[in-house]
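> Provide a 3D model corresponding to the input given below.
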Amino acid sequence: MAKAIWNGTVIAESDNCEIVEGNYYFPPDTIKSEYFKSSETHTSCFWKGQASYYTVEVDGEQNKDAAWYYPEPKEKANNIKGYVAFWRGVKVES
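Reported below is the predicted structural model:
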C-alpha cells in the first residue's frame, strides 16, 4: 500500500498506483479530496501531454502545486489519466 503524506497527514493511499519515471501516480478515487484545491498552473510533457495541478492544504498550511495529474494525456500515457502524483515535500511511502 502506497501512501502520500504531507504535514503529518495521509492525503492519498492506494495499492493500485502506476509508477512512471519514478513517480507514484495514485488513482483519482484514492486521494482525500478535502486536502486538494485546483490550481491554475499547467505544464507540458512531450510524451504525456498537459499536466494540471493541485495545491495541497493540511491544517491551514498550503503546499502550492504539490500534486499534478494529466486530465487528457497523450495515448502513450493513458494508463495515468486522472491519476495524481506528488512532489514539493510530499513523502510517498510504499
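> Every contact and neighbour count from this point should use C-alpha atoms.
OK.
> Report the separation between Pro28 and Tyr69.
9 Å (CA to CA, to the nearest Å).
> Would you mind listing the residues touching both of these two?
Jointly contacting Pro28 and Tyr69 under the rule CA atoms under 8 Å, 6 or more residues apart in numbering are Gly82, Tyr83, Val84.
> Let's compare: structure for the following, please.
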Amino acid sequence: MTMKAVLAGTVIAEADESELISIEGNWYFPLSSVKDGVLVDSPTPYTCPWKGEAQYHSAIVGGETHADAAWGYPNPYPTAFERLGKDISGHIAFDPRQVEVGP
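Sure, this is the predicted structure:
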C-alpha cells in the first residue's frame, strides 16, 4: 500500500508502507521519498532520551512556510538501533497536527 504525507493539499512525500518505520504512533518516511525543495532545516532543538538529537525541518508548500512540520534523527543513539532493530537515520516523520499521513 502506498502511503502519502499531505500538507496544505499537496503530497510532500510518498512511499510504499513497507519502506516506512512506525515509531510511537508516527510514520517515518525514507528521506528519498520527500519531494525536492519542500524541507528546510529548522533551528528548533529537541533531544529524545533514546533516539537522540532531532533535526527539525520546516516545509515550504505553495510559497508558505509551515514551521517544524517534520523531524528526523540523522545520528540516532545506539539505543534506537537496539530498541527498533532498524536504522532510522535516513527517515523523517511529519507533525500530525500539520501533515495528514495515510494511504
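> ok, Pro28 and Tyr69 of the first structure, which is more surrounded?
Using other CA atoms under 10 Å as the criterion, Pro28 of the first structure and Tyr69 rank with Tyr69 on top: 23 against 17.
> which ones are touching that one?
Ala51, Ser52, Tyr53, Ile80, Lys81, Gly82, Tyr83, Val84, Ala85.
> ok so, going back, neighbour-wise, which of the shared contacts of Pro28 and Tyr69 of the first structure leads?
Val84 (26 neighbours).
> Kindly state which residue of the second structure is aligned to that residue.
Structural alignment (TM-score structural alignment) places Val84 of the first structure against Ile92 in the second structure.
> same deal with Thr43 of the first structure?
So, by TM-score structural alignment, Thr43 of the first structure is matched to Tyr46.
> Hmm, that match is touching Asp68, no?
No. Between Tyr46 of the second structure and Asp68 there is no contact under CA atoms under 8 Å: 11.3 Å.
> more crowded one of these two?
Counted by other CA under 10 Å, Tyr46 of the second structure and Asp68 do not tie: Asp68 has more neighbours, with 20 against 12.
> list the contacts for that one?
Ser42, Thr44, Tyr56, His57, Ser58, Ala59, Asp95.
> still contacting in the first structure, which of these?
Retained contacts for those in the first structure, judged by both residues aligned by TM-score structural alignment, their matches' CA atoms under 8 Å, are Ser42, Thr44, Tyr56, His57, Ser58, Ala59.
> The first one: how many residues sit nearby?
One way to gauge burial is a neighbour count; for Ser42 of the second structure, by other CA under 10 Å, it gives 16.
> What of the last one?
Under the neighbour criterion other CA under 10 Å, Ala59 of the second structure is assigned a count of 24.
> Disregarding residues adjacent in the polypeptide, which is nearest to it?
Leu39 (4.6 Å; CA to CA, 6 or more residues apart in numbering).
> Next, count neighbours for that neighbour.
22.
> which residue lines up with Tyr24 of the first structure in the second structure?
Per TM-score structural alignment, Tyr24 of the first structure is aligned with Trp27.
> Ala15 of the second structure: what's it in contact with?
Thr2, Met3, Lys4, Phe29, Pro30, Ser33.
> And the strands in the second structure?
Assigned by DSSP state E, the strands in the second structure fall at 2-7, 10-16, 21-23, 26-30, 39-41, 47-48, 52-53, 55-61, 64-72, 91-94, 100-102.
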